[in-house]
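> Provided below for reference: sequence and predicted model.
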Amino acid sequence: MSEPERPGRLVVVAGPTAVGKGTVAAYIREHHPQVWLSVSATTRPPRPGEIDGVHYFFVDDAEFDRMVDDGELLEHAVVHGRASYGTPRAPVEAAIAAGRLPLLEIDLQGARQVRETAPDALFVFLAPPSWDELVDRLVGRGTETEEERAARLETAKVELAAQREFDVTIVNDDVERAAAELVSLMESQAR
């Protein structure tokens, strides 16, 4: 008879815009199959290469509002004054119950909401090596207009100031190293 699975500890990773949360999460998805990555719902259009149901669940405003009204989201927020993002509750709860290593890669607003509903989760802040590097990453990805970049940089200043709200900080100076540090931390929390 096998042992019953021990509930997993939810790990939440957040950080400022363009710090590389999505890049670190994608690396973990590809190289660390033991980690269960939550897939968020969003009302923003897909970026090049993003796949519905893999990177995000792309939904319209009406469907997103229905999900909020029906209590289907663990957290949700309007980000950068434009698109809505949220974490579907049921898959996260199932991963925790199954003893998986569950990881939420979300924004600061979402992390604050999760702290209210799951205070026993581990909150990890992904930080840039420097402000200049963060600016270079945002400009370099070329997915936003000049106006959107300016708004994201203003948001990033506020988000960086929230670092002290987190349990652990990992500097994303190298994607592979940051991902390995995060996975190692998750595995140590599961023991």
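Happy to help now that I have it.
> all contacts plus neighbour counts: C-alpha atoms, from now on.
Will do.
> this structure: helices as residue ranges?
21-31, 61-69, 89-97, 108-117, 131-141, 146-161, 175-190 (DSSP state H).
> before we go on, here's another structure to hold up against the first:
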Amino acid sequence: MEWAEFNGNLYGTPLPDHQGSTDLLLEIDSQGAHSIKKLFPDSLVVLLLSPSEDSLRERMRQRGDDEAHIDARVRLAKKEIASAREVADYEVINLDLDRAVAEIASMIYKARESKSRGGDIGRG
């Protein structure tokens, strides 16, 4: 369904075997989001964001990443975010996991309702 090369490795998502009534939840990069929107224009794309660059850096430090690696990842993240915003229907700040999950669940519910009435999922 989509694939991307990252650090010399290929990553991808195979086309699922489903009947069209199944919801699919994919964790993909911006290139994957563009591919999905092209293949499935009615899909709901949610961009999940870190609360801030500082919190993103701190998460990586806690994982043990060195500063050079963190700097490179943050530069890449900024490019990814800019690209993903081109196709994202909604953005969610992941400050609190339970709240982020609830927001996304609400978006999915609203998209299903709109689609069942023949409407567009819209952009948030």
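Arrived safely, thanks for sending. None of the values given here were measured: they were computed from a predicted structure.
> among the helices of structure 1, which is nearest residue 41 of structure 1?
Using Cα to Cα as the measure, helix 61-69 is the one of those that comes nearest residue 41 of structure 1, at 7.7 Å.
> what about that closest one, distance to the chain center?
Centroid separation for helix 61-69 of structure 1 versus its chain: 20 Å, with Cα atoms, centre = their mean, to the nearest Å.
> list the residues that contact the residue positioned nearest the centre of structure 2.
Residue closest to the average C-alpha location in structure 2 (Cα atoms, centre = their mean): residue 47, at 4.2 Å. Residue 47 of structure 2 is in contact with 81, 84-85, 88-92, counting by Cα atoms under 8 Å, 6 or more residues apart in numbering.
> from those, which is closest to residue 103 of structure 2?
Of those, the one sitting nearest to residue 103 of structure 2 (Cα to Cα) turns out to be residue 92, at 7.4 Å.
> and the closest one, what pairs with it in structure 1?
In structure 1, residue 92 of structure 2 lines up with residue 170, judged by TM-score structural alignment.
> what's the answer for residue 112 of structure 2, then?
So, by TM-score structural alignment, residue 112 of structure 2 is matched to residue 190.
> pretty sure its match sits against residue 101.
Yes - Residue 190 of structure 1 is within contact range of residue 101, at 7.3 Å (criterion: Cα atoms under 8 Å).
> the more surrounded of these two?
residue 101 (22 against 14; other Cα atoms under 10 Å).
> look up the closest residue to residue 135 of structure 1, ignoring the ones flanking it.
Of all residues not flanking residue 135 of structure 1 in the chain, residue 153 sits nearest, at 7.4 Å (Cα to Cα, 6 or more residues apart in numbering).
> just tell me what that neighbour corresponds to in structure 2.
Residue 153 of structure 1 maps onto residue 74 in structure 2, by TM-score structural alignment.
> count of neighbours near that match?
Residue 74 of structure 2: 17 neighbours (other Cα under 10 Å).
> next up, the contacts around it.
Here residue 74 of structure 2 is in contact with 53, 56-57 (Cα under 8 Å, 6+ apart).
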